[in-house]
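quick one, structure for this:
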Amino acid sequence: MKPILSLAALFLVTPLAETIAYDLQGGETLLRTFEAHATYERSGIEIEVDGEELPDVEAPDLTMDSLERVVVRDEIGEAEGGQPTDFRRTFEELVQETSYESEDEEAEFVSGSDLEGITVRFLWDDEDETYYAELTDEDDDVDADTLEWLTADMDLAGFLPEGEVEEGESWDIDARPYLSLMWPSGLVGWYDTENEEGPSEFGIEQDRLIVENLEGEGTVTFQGVEEEEGLRLALLWVELEVSTEASGSPRDGLEVEVEMERAIEGTIRWDLTHGHLYDADLETDSEWSRTEVFPIEDEDGAEHEVRQTESQEGTIRYIASVERE
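Predicted coordinates for the structure are as follows:
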């Protein structure tokens, strides 16, 4: 009898393994909402002339506050093994609201995207193991380059484990999953809708370089399962550090370099009942700098190189949710 009792006790204390993965079916419709609320303060300004730093440069106070909101509706046409292979995504809402405040000036900007109101079809390619996007209406004015930089994943699937995991188990991730928070559904072509006719070539180039140069590493820990409204939700704790940079020239005589570092932590809740993201809430500490390099002439006509760097520090809160329709 003793071996039987021992086995029973072992069974009672052994953690149950969970498979945290897609389990979507054709015919389902999901409304996805992503928000990013960022606040920044200027932390410093450095100016160099011909390689020599100017002393006692004071940085005027500057604060920035922004809210980005992305809402899409995904209609699943076909799925295989729980993963969507053919679905339509309608961009219901794409808006960024940004305000700046300094000692003697205030400014507000609203950015949008030409994709708002557009429906895009995502098709899975088994051979390339990736999704390709195409327009459902040929008359929609969206160029092929924009479609190429869209991403299908808005379930934060890059944070998921491979295979079964037990409560308390952790796994490593690289920087790539962060892109689904930083740019939900990819590079949608944000631009100032009040002052511009469309995204600038320089802005597009900078965003793509930031994606390509992203580096970092982190861990995800499975913290167990909780029940809410009849659903079983897997709790995933994320800790991730990333960095990236971009450089280019928006016009003759001006070179721009951008660097950023971010530390992200927070919780993702995965709907085990239906096999997709339920919600997420993550906080980010962010440092950002922009360097401009340009020539100037002094009163004698001699040319000098100026290198001016502005630094900012702040936080970003990412909130995501998925509703079944």
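
all contacts plus neighbour counts: C-alpha atoms, from now on.
Fine.

for the helix or strand hosting Arg232, packing partners?
Assigning secondary structure by DSSP states H and E places Arg232 in strand 231-251. Contact analysis of strand 231-251 by 3 or more Cα pairs under 8 Å, 6 or more residues apart in numbering; DSSP states H and E lists helix 201-212, strand 215-228, strand 254-271 as its packing neighbours.

what segments of this protein are helices?
For the chain, helices defined by DSSP state H occupy the ranges 2-13, 144-148, 179-182, 201-212.

and the helices and strands packed on strand 231-251: which comes nearest His37?
strand 254-271 (13.7 Å; Cα to Cα).

circling back to that earlier point, just name the most buried of the helices of the chain.
Greatest average neighbour count among the helices of the chain goes to helix 179-182 (a mean of 19), per mean count of other Cα atoms under 10 Å.

list the contacts of that one.
Asp153, Met154, Leu156, Gly186, Val211, Tyr318 (Cα atoms under 8 Å, 6 or more residues apart in numbering).

between those, which has the most around it?
Greatest neighbour count in the contacts of helix 179-182, by other Cα atoms under 10 Å, goes to Met154: 23 neighbours.

and that residue, how close does it get to Leu62?
Plainly put, Met154 is 33 Å away from Leu62 if you go by Cα to Cα, to the nearest Å.

what of Gly26?
49 Å.

and for the nearest residue to Phe87 once chain neighbours are set aside, the neighbour number?
Closest residue to Phe87 apart from its sequence neighbours, by Cα to Cα, 6 or more residues apart in numbering: Ile76 at 4.4 Å. The tally of other residues near Ile76 (other Cα under 10 Å) stands at 22.

and for Glu108?
A count of neighbours around Glu108, defined by other Cα under 10 Å, yields 12.

residue contacts, it?
Counting by Cα under 8 Å, 6+ apart, Glu108 makes contact with Glu97, Thr98, Ser99, Tyr100.

same check on Ser99?
Met64, Asp65, Ser66, Glu106, Ala107, Glu108, Phe109.

repeat for Thr130
Counting by Cα under 8 Å, 6+ apart, Thr130 makes contact with Trp124.

would you map the strands across the stretch 51-200 of the chain?
Secondary structure of the stretch 51-200 of the chain (DSSP state E, counting those that start in this stretch): strands at 52-53, 62-80, 83-102, 106-112, 119-125, 130-135, 164-165, 170-174, 191-192.

one more, please, to line up against the first structure:
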Amino acid sequence: MMNLHVGSHLLPTLRMRPLCVAAFALTCLGPAPESVPPPMFLPGADLQIERVYTWRETSATTSAEILLDGEKTQDVPTVTSELKSEASLSVVDTFFRSDVNRPLHLRRMFEDIAYESSGNLRLDMGAGVAELAISCDGDSELDGAAVEFLWDDDSEAYVKKFAEDYDGDDDLLEGLDPDGDFIALLPVPDRDIEVGSSWKVEASALRRVLLPGGRLPMERESDMDAVDGAFDPLVMPGVMETLDGDASGGMSVRLVSAEDGTMTLELLVEVEFVSDQAEAVGDMLGTVAPEDVDVELESATYTSTLEGKGTLVWDTLNHFARSFRLDLETGLDVQIAVHVEGMGIDAPFELKEKREGTLRLDMERL
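Prediction:
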């Protein structure tokens, strides 16, 4: 017969075991993550910030071929290239009024805008190979200019104009955007987040991330003017020219840390852009085709892939981006189809090129 006296002493101990196990598990897991207000863009009135953005890109042909009526041909030279480029933008932003995650009145002074690239072209003509070293420099008419952005509630768009002390062509303002803080990466501002939490960002937002301040009007001069028009964009296309295309894939952002007035966010990127470049390629063909040759463009498609990660450091006391770095591995697939008639030829041509490279974007506050 069971000893009921002994069993009655064991029963409380048995009941306590689940509680002990739960307490041990909580001790091992540590305290629950602390909720913190989300990072948001909301700089104080009249705050002035000086920042510099730097882009570094490398790109090289991995394969290239020209098909005549569907077959490889040596009648037209195959062109491959290696290219590296660097662009920089220094600005001074003065925020007069802002709303959550939106500047309402901003004055941007373009302190310095610069671009330079260098590389090598290789022309395989079947019977021989020619190699050419090239370089290119660029600048912008916005260098030294001041531009104001004012948000208009009725049109839900920005009114852009040159500051009173600068007289410029309004066409230069067309591609500009006031966001220089990578606002597209921020979470929704109406709920707290925890360290370790993450959120999704749509793929198309990568163009805003890679073009802080918008697309600047640039004028480029090559040391080989005779071939510059003929080989751009056929030989040296870059992923930055594809960002207006259809985007797929996505990005994710994770809050890594939140302490001492700063938040560190980690960005993961896996995005593809498919861009119709018929207008740009068509304009180029119109300038380089011989007068007695009729070249009809049928299609020009650039497909770029961008994969990598970045870090955004956010000032949670003054509510703006303190620094940013993004490192990407890039790929580019160029497909161009034309029909050529003249000089004894009446046939379709196809140009196919694949490129691989890297792209780095840095931003730091001065």
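
returning to that earlier point: out of the helices of the first structure, the one nearest Glu80 of the first structure is which?
The closest of these to Glu80 of the first structure is helix 179-182. By Cα to Cα, the value is 22.2 Å.

what is the corresponding segment of the second structure for that closest one?
Mapped onto the second structure using TM-score structural alignment, helix 179-182 of the first structure covers residues 207-210.

distance from the matching stretch to the first structure after superposition?
Taken over the aligned residues, the distance from stretch 207-210 of the second structure to the first structure averages 2.6 Å (mean Cα distance after the TM-score superposition for the first structure).

chain center to that stretch: distance?
Offset of stretch 207-210 of the second structure from its chain centre (Cα atoms, centre = their mean, to the nearest Å): 4 Å.

could I get the contacting residues of the residue lying closest to Ser243 of the first structure once chain neighbours are set aside?
The spatially closest residue to Ser243 of the first structure, leaving aside those adjacent along the chain, is Glu261, at 4.3 Å (Cα to Cα, 6+ apart). By Cα under 8 Å, 6+ apart, the residues touching Glu261 of the first structure are Glu241, Val242, Ser243, Thr244, Ser286, Glu287, Trp288.

again, but for Lys161 of the second structure
Applying Cα under 8 Å, 6+ apart, we find Lys161 of the second structure in contact with Val147, Glu148, Phe149, Asp170, Leu173.

residue in the first structure matching the second one?
Matched by TM-score structural alignment, Glu148 of the second structure corresponds to Arg121 in the first structure.

and that match, how far is that from Glu305 of the first structure?
Using Cα to Cα, Arg121 of the first structure is found at 49 Å from Glu305 of the first structure.

name the residue in these two with the higher neighbour count.
Neighbours were tallied for Arg121 of the first structure and for Glu305 using other Cα under 10 Å; the higher tally belongs to Arg121 (21 against 14).

check contacts around the more buried one.
Going by Cα under 8 Å, 6+ apart, Arg121 of the first structure touches Asp86, Phe87, Arg88, Arg89, Ala133, Glu134, Leu135, Thr136.

repeat the analysis, applying 10 Å as the threshold.
By Cα atoms under 10 Å, 6 or more residues apart in numbering, the contact list for Arg121 of the first structure reads 74-77, 86-90, 131-137, 152.

pull the number of nearby residues for Phe24 of the second structure.
Close neighbours of Phe24 of the second structure, defined as other Cα under 10 Å, add up to 11.

swap in the one 4 residues further on?
By other Cα under 10 Å, 9 other residues sit near Cys28 of the second structure.

cool, and Asp155 of the first structure?
Neighbours of Asp155 of the first structure under the rule other Cα under 10 Å: 25.

I'd say it and His276 touch.
Yes: with contact defined as Cα atoms under 10 Å, Asp155 of the first structure counts as touching His276 (6.3 Å).

what do those two both touch?
Contacts common to Asp155 of the first structure and His276, judged by Cα under 10 Å, 6+ apart, are Tyr22, Trp270, Val322.

of these, which is the most crowded?
Counting neighbours by other Cα under 10 Å, the top entry in those is Trp270, with 27 neighbours.

what's the distance between it and Leu231 of the first structure?
To Leu231 of the first structure, Trp270 of the first structure is 10 Å away according to Cα to Cα.

which residues are in contact with each of these two?
Common neighbours of Trp270 of the first structure and Leu231, using Cα under 10 Å, 6+ apart, are Val225, Tyr278.

on average, how far is stretch 66-74 of the first structure from the matching bit in the second structure?
With mean Cα distance after the TM-score superposition for the first structure, stretch 66-74 of the first structure departs from the second structure by a mean of 0.9 Å once superposed.

which bit of the second structure covers that stretch?
Aligned using TM-score structural alignment, stretch 66-74 of the first structure spans residues 85-93 in the second structure.

list the residues that contact Leu16 of the second structure.
That one is not Leu; residue 16 of the second structure is Met. By Cα under 10 Å, 6+ apart, no residues touch Met16 of the second structure.

give the equivalent position in the first structure for it.
By TM-score structural alignment, Met16 of the second structure lines up with nothing in the first structure.

did I read that right, Met16 of the second structure in a helix?
Yes: counting by DSSP: H, G, I helix; E, B strand; the rest coil, Met16 of the second structure is found in a helix.

check the gap between it and Ile336 of the second structure for me.
Taking Cα to Cα as the measure, Met16 of the second structure falls 74 Å from Ile336 of the second structure.

quick revisit: what's the neighbour count on the spatially closest residue to the match of Glu148 of the second structure that is not a sequence neighbour?
Spatially, and ignoring its direct neighbours in sequence, Arg121 of the first structure is nearest to Arg88 (4.4 Å; Cα to Cα, 6+ apart). As a burial measure, Arg88 of the first structure scores 22 neighbours (other Cα under 10 Å).

next up, the contacts around Arg88 of the first structure.
Going by Cα under 10 Å, 6+ apart, the list of residues near Arg88 of the first structure reads 29, 72-77, 119-123, 133-136, 152.
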